[in-house]
Each structure stands twice: as structure tokens, then as C-alpha cells.
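Visitor: pasting a predicted model and its sequence here:
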Amino acid sequence: MTIIRDPQYLDQLDITLDYIAKDSLENALSLLDRIDYQISILDEMPLKFRKSFHFDDERIRDLIINGYTIPYFADYDNDKIVILDIFKWVDR
């Protein structure tokens, strides 16, 4: 499956990493590495993570890393995974 990062996700990721980097660039880079790794293996097991609490669709899952929720859509019809957003659950 092809992995696509939605512009909303990319914008929020930049904001999140910039915020973390103000305190610790090392922590921001470490988080980015963990996120990239988990996203890179989604094509092997697209339904690995729980059904999203934020969407009423079985194909939308929540990848959670360090308190950040990363919803993604497993689109089997088009053989792709779309990374939708990143946020802290307390902010939604």
C-alpha cells in the first residue's frame, strides 16, 4: 500500500515539532523518528491500531505515540493509507 501524508497532517506535524524543539531539538527529532518508523510499517498491517475514537469509520485508525494521536485512513479500494492529522487528544 502507498502511504500518503495529507497536507493537514504535515502542517500540524510542523507546528508540533517546532513547539517541542523550542525546549529540546533532540526530543523533537526523536519523536519524528518514532512517528516515521510507525508510519513506514503501516503498509504491512494497516489495521494494527485501534479504531479511531474521533471518526465513525472502521477504516480510520488511531496511531498513538507519546500522547499524540495520528488518525489514518486505510483505503483498500485504492491501495493506499492516508495519514490525516496529528494532535494531542486533550486538544480535541
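Guide: Right, received. Where do you want to start? Residues are numbered from 1 along each chain as shown.
Visitor: for the rest of this, base every contact and every neighbour count on C-alpha atoms.
Guide: OK.
Visitor: gap between Ile35 and Lys80?
Guide: According to Cα to Cα, to the nearest Å, Ile35 stands 18 Å off from Lys80.
Visitor: want to compare, so here's the second one:
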Amino acid sequence: IHAAANKQAERTTEAAELRRDGHQRHAFDFDAFDIDVLVLDAAQWRAKDLLTSLAPYVETYGMTYRNVVLLEVGPHRAVLPERWNAIPGKTSVAKPALARLP
């Protein structure tokens, strides 16, 4: 959220609005997370019409897909076991369930 707000440069009003919105969505700060492997409830996202509600963040603030997912999900996520995101040569997983190229 802060990285996207910092990119607003001279658009200080927009940067403040983005920070305020992010802090209103989530009570506490949270660590960013990797979305290279992402499992989500597509029916829930459709029911909430998230693609439509998140599109203005891309259009207005130039946020990336990763930025808007972090904005929406915040700290409310589950962490997958490492075997579901094994990277050959970077992770040590005996029986990977999903391996991706580095």
C-alpha cells in the first residue's frame, strides 16, 4: 500500500486517500506475501464483485495485480506448506507437490 502511494509523486491527495483506505480495510499492518502460487475462493470473489471494485485501484493509482490482492486480502490468509511452492535449487523439499522454475 505504501509503495503504491509513494508512486503517486506529486499527487499527494491521492496518495493520502490510498493509505487511508488501506488502513481502514485492515486493523493492523501486515507483511506482504508472495502470490506466485495463489489459491482463492473464486465464487466468493465473484459474489463480492471484487474485480469490479478493485479495478479503480489499477486505473487511479497504477497498482499491480499483486498490489490489489495484498490490499484486499491483507493479513487474512493461510500460508501454504513449502512443498506447494518448491523452487528447484532454492528450496529443500523432499516431496514437492508443485514445483516452479526460478
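Guide: Nice, thanks for sending it over. Just so it is clear, the structure is predicted and the values come from calculations on it, not from any experiment.
Visitor: once they're superposed, tell me the TM-score.
Guide: Between these two chains, after superposing, the TM-score reads 0.36 (TM-score structural alignment, normalised by the length of structure 1); 48 aligned residues with a Cα RMSD of 3.3 Å.
Visitor: where along structure 1 do the helices fall?
Guide: Per DSSP state H, structure 1 carries helices over the ranges 7-23, 25-40.
Visitor: now Asp62 of structure 1. Nearest residue, chain neighbours left out?
Guide: Leaving aside its chain neighbours, Asp62 of structure 1 sits nearest to Pro71 (4.4 Å; criterion: Cα to Cα, 6 or more residues apart in numbering).
Visitor: how near is Asp11 of structure 1 to Arg5 of structure 1?
Guide: Distance, Asp11 of structure 1 to Arg5 of structure 1, using Cα to Cα: 10 Å.
Visitor: same check, this time on Ile35 of structure 1
Guide: For Ile35 of structure 1 relative to Arg5 of structure 1 (Cα to Cα), the value is 12 Å.
Visitor: more neighbours, these two?
Guide: Taking neighbours as other Cα atoms under 10 Å, Ile35 of structure 1 and Arg5 compare with Ile35 leading, 18 against 14.
Visitor: is it true that the residue nearest to Asp62 of structure 1 touches Ile83?
Guide: Yes: Pro71 of structure 1 is within contact range of Ile83, at 6.4 Å (criterion: Cα atoms under 8 Å).
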